[in-house]
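Chemist: fold the following.
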Amino acid sequence: MSYSYPIDETWSQQEIVDVVNFFNLIEQAYENQVRRDDIIALYRRFKEIVPSKSEEKQLFATFTKASGYAPYPVVKQARNPEVKNIRM
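Modeler: As a prediction, the model looks like this:
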């Protein structure tokens, strides 16, 4: 991995850890498979830290540009209650 995660320096250490965990799970959805419930739980925590939709879009775009992995399709698929596991 030769890129860094988009973070805000005003976040607490725990918030940074939680956002990094969320983006790490997005990577895993593309590289392997993840549980829907895990994505939902980490996305909810992400939204507590980043409640603004515009800031979310900006962070998602920065992450996608750096990594090649798009968070939005993973979150969108996780919103389907019939899906148990996600693999992109």
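Chemist: please count neighbours and contacts with C-alpha atoms only from this point.
Modeler: OK.
Chemist: run a quick neighbour tally on the closest residue to T64 other than its chain neighbours.
Modeler: Using Cα to Cα, 6 or more residues apart in numbering and skipping the chain neighbours, the partner closest in space to T64 is A70 (4.9 Å). By the criterion of other Cα atoms under 10 Å, A70 has 19 neighbours.
Chemist: longest single helix anywhere in the protein?
Modeler: Longest helix in the chain by number of residues, with DSSP state H as the criterion: helix 13-31.
Chemist: give me the contacts around that one.
Modeler: For helix 13-31, the external contacting residues (Cα atoms under 8 Å, 6 or more residues apart in numbering) are 5, 7-8, 34, 39, 42-43, 45-46, 49, 63, 69-71, 74, 86-88.
Chemist: next up, for comparison:
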Amino acid sequence: MDYSYPIDLDWSTDEIVTVVSFFECIEKAYENGIDKSELMNQYRLFKQIVPGKSQEKKVCDEFEEVSGYSTYRTIKKAKELSEGLKVKMP
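Modeler: Below you'll find the predicted structure:
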């Protein structure tokens, strides 16, 4: 990984850690797969920090631009899967 995560300078250290943890889960989905429950739990925590759709889109688009990983497609796929399954992106 040779890119930086998009962060908002108004976020606290704990909030930054939570957002980075969410993006790490997205990376896991693409690289090795991740349990749906772990991913969705991190997404819920992420949404507490980035509750608005427009801010979520902005931050996630910035992440996709630097990483090539789509948070939108990953979460969409996770929502379609049954509990207990792994989310594995192509």
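Chemist: TM-score for this pair?
Modeler: Superposed pair, TM-score by TM-score structural alignment, normalised by the length of the first structure: 0.95. Supporting alignment: 88 aligned residues with a Cα RMSD of 1.0 Å.
Chemist: sorry, back to before: what's near enough to touch the residue nearest to T64 of the first structure?
Modeler: 26, 60-61, 63-64.
Chemist: ditto for I39 of the first structure
Modeler: Contacts of I39 of the first structure (Cα under 8 Å, 6+ apart): 22, 25-26, 75, 78.
Chemist: can you give me the offset of the host helix or strand of D38 of the first structure from its chain's centre?
Modeler: Element membership for D38 of the first structure (DSSP states H and E) is helix 36-49. Averaging C-alpha positions (Cα atoms, centre = their mean, to the nearest Å) puts helix 36-49 of the first structure 8 Å from its chain's average.
Chemist: give me the mean deviation of it from the second structure.
Modeler: Superposed on the second structure, helix 36-49 of the first structure shows a mean distance of 0.4 Å to its aligned residues (mean Cα distance after the TM-score superposition for the first structure).
Chemist: can you name the element that comes right after that helix?
Modeler: Following helix 36-49 of the first structure in sequence, per DSSP H and E, is helix 53-67.
Chemist: by neighbours, which of the contacts of A70 of the first structure wins?
Modeler: I26 (27 neighbours).
Chemist: now do the equivalent of T13 of the second structure over in the first structure against I49 of the first structure, distance only.
Modeler: Alignment note (TM-score structural alignment): T13 of the second structure maps to Q13 of the first structure. According to Cα to Cα, to the nearest Å, Q13 of the first structure and I49 of the first structure sit 12 Å apart.
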